[in-house]
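Participant: the sequence and its predicted three-dimensional model are supplied below.
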Amino acid sequence: MTAPLTPHEEPPGDPSHSPPPRQGADGERTGAAKVRQAALVTVLVALSGAVLGALWLWLAPHVLLVSDGKAVYFKNSEGEEAIGADGVFVLLALGFGVLSGALVFLVRRSGGIPIVVGLALGGLLGAVLAWRLGGWFGPAGDVAQHARRVGKGVVFDAPLQLRAKGALLVWPVAALAVHLGLTALFGPRDPEPGENAMGVPFGNGHGGPPRG
């Protein structure tokens, strides 16, 4: 015969008294991984701004200037050409925003706030990089010096400028709109109340609690 268990004795291997799983460390690792992925998205999207800057420099219409030896004048009407440069930047930024938003969704379909923030920040930095590169590698910024160098009566290009600074927001806004739209349509959804993680209602004989 065996002695009855005392209140302080427990049978070995009782699963009801096993310590709860440590989920805090797993959550921290998952959060850190998402932050690293968001940082990578920011860097890659921002670096693609160099391509946008090169395309803007290539496709934007040039504003032509000419000097009479004393002053510099616009050779043609300046308004349409300047507006055209802004319009080309907006269209290119819109395309880059749609493309980057779709690519990030396809690569990281699970989404998450860090990914969304990284995408928006990368789009803004990419637009700023494109704007600066277009100015740096475009025609000389010192118009007076350039006019003296080319000489009187010689037509030359004005510096490439982005007059509407609000165009810098087109890329991040378009990227967020596309990414959030695709996530809403095709992303993983949370289970509805009364469903398990697989989307199966409880109590139907497929993993739900037994019926009384």
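Facilitator: Ah, there it is. What you see is a predicted model; the values in this text were computed from it and never measured. Numbers count the residues shown, from 1 in each chain.
Participant: alpha carbons only for contacts and neighbour counts from here, please
Facilitator: OK.
Participant: can you get me a residue count around residue 152?
Facilitator: For residue 152, the count of nearby residues is 15 (other Cα atoms under 10 Å).
Participant: that one is in contact with residue 69, isn't it?
Facilitator: Yes - counting by Cα atoms under 8 Å, residue 152 touches residue 69, with 5.0 Å between them.
Participant: excluding covalently adjacent residues, which one is nearest to the residue most central in space within the chain?
Facilitator: Centroid-nearest residue in the chain, with Cα atoms, centre = their mean: residue 119, separated by 2.0 Å. Nearest-residue entry for residue 119: residue 42, 5.7 Å, with adjacent residues in sequence omitted and distances by Cα to Cα, 6 or more residues apart in numbering.
Participant: alongside the first one, take a look at this:
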Amino acid sequence: MSGVVVRRAERLGHVAPGPRRVATEIAGVCVVAGLALGVLWWLLAPEVTGVVVDGALAVDAAEGQKLFGRDAVFSLLTAGFGLVLAVVFGVRHWRRPVTVLVALALGGVAGSYLATLIGGVLGPSDDVSGLENSTEHAFALRMESPAGLLVWSTVATVVLAVIALFREDRAPWAVPGDPTGR
């Protein structure tokens, strides 16, 4: 291995995982995180009740604000998930920054979408067909703002960019035999 800087871990036989393994690991974690996010959203989102009017649910202004609160809770949860996963995988797989970036961006959208599906299944039904007028009924738990599905990916991308700014990695450009990398 002349001309190549070998790190201690590589001398001991520890090799960095390949891009396929890194992407698979991140995808698996994003699926599990999406399931957990859906359950958390269902538990933490405010319940919005409406009144049945001519076979449809009507909402007053006070309850309408809670619809925004549902999207806000979802966005804050996904921002937290994006932050944590970006830090964990940005540090864990520092040799594969592009793979981590792409996998977290795609996994974030997929995890957010999965969370909305899980929240919708666990939340109340939107079927009001058999109810009389003036009957109160809860609104179905659904994401009203499609942009909320991108929060996880956006936060993860920004955090990975910040990590890349502060990471000093000169190993690929190091002169053989120079431990400082200059």
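Facilitator: Received the coordinates, thanks. Treat the numbers as computed from the prediction; the structure is a model and nothing was measured.
Participant: the residue nearest to the centre of the first structure: which element?
Facilitator: Residue 119 of the first structure is part of helix 113-137, with elements assigned from DSSP states H and E.
Participant: okay, that helix sits on what stretch of the second structure?
Facilitator: Mapped onto the second structure using TM-score structural alignment, helix 113-137 of the first structure spans residues 98-122.
Participant: average separation of the matching stretch from the aligned part of the first structure, please.
Facilitator: Following the fit onto the first structure, the mean deviation recorded for stretch 98-122 of the second structure is 1.1 Å by mean Cα distance after the TM-score superposition for the first structure.
Participant: for stretch 78-90 of the second structure, same thing?
Facilitator: Counting by mean Cα distance after the TM-score superposition for the first structure, stretch 78-90 of the second structure comes out at 0.7 Å.
Participant: need the counterpart of residue 178 of the first structure in the second structure.
Facilitator: Per TM-score structural alignment, residue 178 of the first structure is aligned with residue 159.
Participant: secondary structure element holding its match?
Facilitator: Assigned by DSSP H and E, residue 159 of the second structure falls in helix 151-166.
Participant: may I see the buried residues of the longest helix anywhere in the first structure?
Facilitator: If each helix of the first structure is counted by residues according to DSSP state H, the longest one is helix 78-107. In terms of neighbour count (16 or more other Cα atoms under 10 Å), helix 78-107 of the first structure has its buried residues at 81-90, 92-102, 104-105.
Participant: burial measure for the closest residue to residue 192 of the first structure other than its chain neighbours, as a count.
Facilitator: When the adjacent residues along the chain are set aside, residue 192 of the first structure lies closest to residue 199, with 7.2 Å between them (Cα to Cα, 6+ apart). A count of neighbours around residue 199 of the first structure, defined by other Cα under 10 Å, yields 13.
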